[in-house]
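Participant: fold the stuff below for me.
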Amino acid sequence: MSRPVTVGVDGSEGSEAALDWAADEAALRGSVLRLVYATRWAEHQLAAMKVSHEDRASEAEGVLAATERRVRDRQPDLVVTADEVEDAPSSVLLAAAAEADLLVVGSHGLGSVRGFIVGSVGQEVVADAQRPVVLVRPGNDGSGSGPTGERNRRKVVLGLDVADVKDELLEFAFDFAGRHSVPLEVVHTWHAPFTERRKAAEDADKASVLSDAVRPFRDRFAAVEVSEVSVPGRAAERLVEAAHDAALVVTGRRRAARGSHIGSVTHALIHHASCPVAVVPHG
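Facilitator: Alright, predicted model coming up:
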């Protein structure tokens, strides 16, 4: 049985944006959409507030019912499951991610009191999930205005370090672009040398290395339209810029022990990219 597309829901505006994105993605993949609700979200922000089990269950029931209605209006043929879990958001989402094809989470500018992606919770989910995590904020779902989330040929952007190529990132980006029939732009950045002559030599060398890294996936995903961009500059700045007209930007995160650091590039993207961000664990 295939893994579901799983989305964390909590009734917030950011959660709704993530839900819409996840519903469209699940429909495209022919997957089950799994909704998960953590009933102990409040304890992270309001530890002093006493919330009974009954109150938590009642709120969860209301949120999940409204969420399912929203999905039915958007994707009426989608198979949907819903789970209320009485635990903290980070624990719920990490457990859900382990069983998912990908986990989708929302935020309100990464600073909502009620949204899942809040401070340490969001950092932990992105840093520790063993499956890809897609972060979606209101207004940056990367879709068109139609009910099926049309991407309108908007590209997928992949940030790639040619000195440390990870197949997991290339696989995810090519597969996603192929499923959505959109172009893929693979971006590699490097520090610019001081002289123009050296710059020209570096340009040619880096472009050649990038092409070598991408070629096996070009062959496997022949239908995907691919462009390769090798430019001097800071990776975070270049990728945020490239994400301006993208449907999705893909970045990586090394698998490590719990509490691992997500990296400066990924940190910049989840805060500043104007489209959804997929964080793909590797290694």
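Participant: rest of the way, CA atoms for contacts and neighbours
Facilitator: OK.
Participant: who are the packing partners of the strand or helix carrying L135?
Facilitator: Assigned by DSSP states H and E, L135 belongs to strand 133-136. The helices and strands touching strand 133-136, judged by 3 or more CA pairs under 8 Å, 6 or more residues apart in numbering; DSSP states H and E, are helix 13-29, strand 102-106, strand 277-282.
Participant: quick check: A96 touching L103?
Facilitator: Yes: contact criterion CA atoms under 8 Å: A96 and L103 qualify, at 7.5 Å.
Participant: so what sits against both of those two?
Facilitator: Taking CA atoms under 8 Å, 6 or more residues apart in numbering as the criterion, A96 and L103 both touch T6.
Participant: any chance of the helices and strands packed on strand 133-136 in CSV, plus mean neighbour count?
Facilitator: CSV is the format used below for the helices and strands packed on strand 133-136 (neighbours: other CA atoms under 10 Å):
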stretch, mean neighbour count
helix 13-29, 23
strand 102-106, 29
strand 277-282, 24
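Participant: and those as a markdown table, adding distance to V187?
Facilitator: Shown next, in a markdown table, are those (distance: least, CA to CA, whole Å):
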| stretch | distance to V187 |
| --- | --- |
| helix 13-29 | 24 |
| strand 102-106 | 23 |
| strand 277-282 | 15 |
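Participant: packing partners for the longest strand belonging to the chain?
Facilitator: Counting by DSSP state E, the longest strand found in the chain is strand 246-254. In this structure, strand 246-254 makes packing contacts with strand 155-159, helix 167-180, helix 264-272, strand 277-282, judged by 3+ CA pairs under 8 Å, 6+ apart.
Participant: want to put them side by side, so please do this one too:
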Amino acid sequence: MDLPVVVGVDGSEPSLRAVDWAADEAALRGVPLRLVYASLWERYEGAALAEELGKPSERVRAEEIVESASLRANLRRAEVKITTDVLPEEPEYTLLRESRTASLLVTGTRGRSALTEALLGSVSLTVAAHAHCPMVVVRGSHDNRAQPATHGRIVVGVGEKPTSSAAVRFAFEEARLRGAEVEAVRAWRCPAHETTDHPLLAGEPARLHEQRAVEGLEAALQETPDDVRLRRRTVEGHARTVLSDASHDADLLIVGAKRRQRHFGLQLSRVTHGVLHHSACPVVIVPEPE
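Facilitator: Predicted coordinates for the structure are as follows:
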């Protein structure tokens, strides 16, 4: 059975961009598209209260939002089979459950709440930290249309333990689907305590760290398929900054996520958190096995 691309919708402009992007991706993969709206308002308040207040039921509004999103997706990609659902649940809970049976989970950068205008929405952050399948946060546009893939370039971040990277494998898969080039980027830094002012030693610690980065990048790319065009690049700097900069002329930025267990729950790394907030193109978070 072909697992669907699942997209969370709520009527906001970012979620409409996510619908466009998800429809294109479902068409590329030849899989169904599933549109999901989740809200607890109907469960807690109910249609009776809505009628009493002279306002439409949240359920009715949700169904209108989903129907409109479905029509939009159908107009964009008529060949894609579309299913919809409206659920009286917390959005985070619904999307995490959906991620168990999805090939890809897609959200916008934020929801309808004005409180999240300046930052990535709390739903997207929460789901990115726990999703069971690769998750896409659609960034890089300021209207309600997803930008077409025009650069032919996919950037994948390669971390310090790159062997058998699920993110790299996902990048190769996307490159095949899109006919795009993969640029594998490894950031490196020379710790401050290893620098020296001696003219005969200047640059030596940095050279060693750069060489380790080159070797790590090669190790991550040993199993590159013959049909994938690949560029390798090592860059000195913070990984979150290097990858965000690389996203400006990319169609997709892919990073792996090894969720870190904390006393208050699983958390995204600073690199992942940084690119989710600052990338200029859609970001894919790929779960990495421990």
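Participant: that older thread, which of the helices and strands packed on strand 246-254 of structure 1 sits closest to F217 of structure 1?
Facilitator: Smallest distance to F217 of structure 1 across these (CA to CA): 7.2 Å, for helix 167-180.
Participant: comparing the helix or strand that the closest one is followed by with structure 2, how large is the average distance?
Facilitator: Proceeding N to C from helix 167-180 of structure 1, the next assigned helix or strand is strand 184-190, under DSSP H and E. Its matched residues in structure 2 lie on average 1.0 Å from strand 184-190 of structure 1 after superposition (mean CA distance after the TM-score superposition for structure 1).
Participant: quick one: list the elements packing against the next helix or strand after strand 184-190 of structure 1.
Facilitator: For strand 184-190 of structure 1, the following helix or strand on the C-terminal side (DSSP H and E) is helix 196-220. Under the contact criterion of 3+ CA pairs under 8 Å, 6+ apart, helix 196-220 of structure 1 touches helix 167-180, strand 226-232.
Participant: and if we set it to 6 Å?
Facilitator: Helices and strands touching helix 196-220 of structure 1, as assessed by 3 or more CA pairs under 6 Å, 6 or more residues apart in numbering; DSSP states H and E, are absent.
Participant: and it, what's buried?
Facilitator: E202, D203, K206, A207, L210, S211, A213, V214, F217, R218 (16 or more other CA atoms under 10 Å).
Participant: could I get these as TSV with distance to T6 of structure 1?
Facilitator: Below are the buried residues of helix 196-220 of structure 1 laid out as TSV (distance: CA to CA, whole Å):
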residue	distance to T6 of structure 1
E202	43
D203	41
K206	38
A207	37
L210	33
S211	34
A213	31
V214	29
F217	27
R218	29
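Participant: trace T272 of structure 2 over to structure 1, please.
Facilitator: Superposed on structure 1 with TM-score structural alignment, T272 of structure 2 falls opposite T266.
Participant: which one is its match nearest to, not counting chain neighbours?
Facilitator: Spatial nearest neighbour of T266 of structure 1, chain neighbours left out: T251 (6.3 Å); criterion: CA to CA, 6 or more residues apart in numbering.
Participant: run a quick neighbour tally on the one you found.
Facilitator: 24 (other CA atoms under 10 Å).
Participant: pretty sure it contacts P281?
Facilitator: No: counting by CA atoms under 6 Å, P281 is not a contact partner of T251 of structure 1; they are 8.8 Å apart.
Participant: and K166 of structure 1, how many neighbours?
Facilitator: 18.
Participant: quick one, which of the helices and strands packed on strand 133-136 of structure 1 is nearest to A223 of structure 1?
Facilitator: Among these, if distance is taken as CA to CA, the winner is helix 13-29, at 17.3 Å.
Participant: superpose on structure 2 and give me the mean offset of the closest one.
Facilitator: Relative to structure 2, helix 13-29 of structure 1 is 0.4 Å off (mean CA distance after the TM-score superposition for structure 1).
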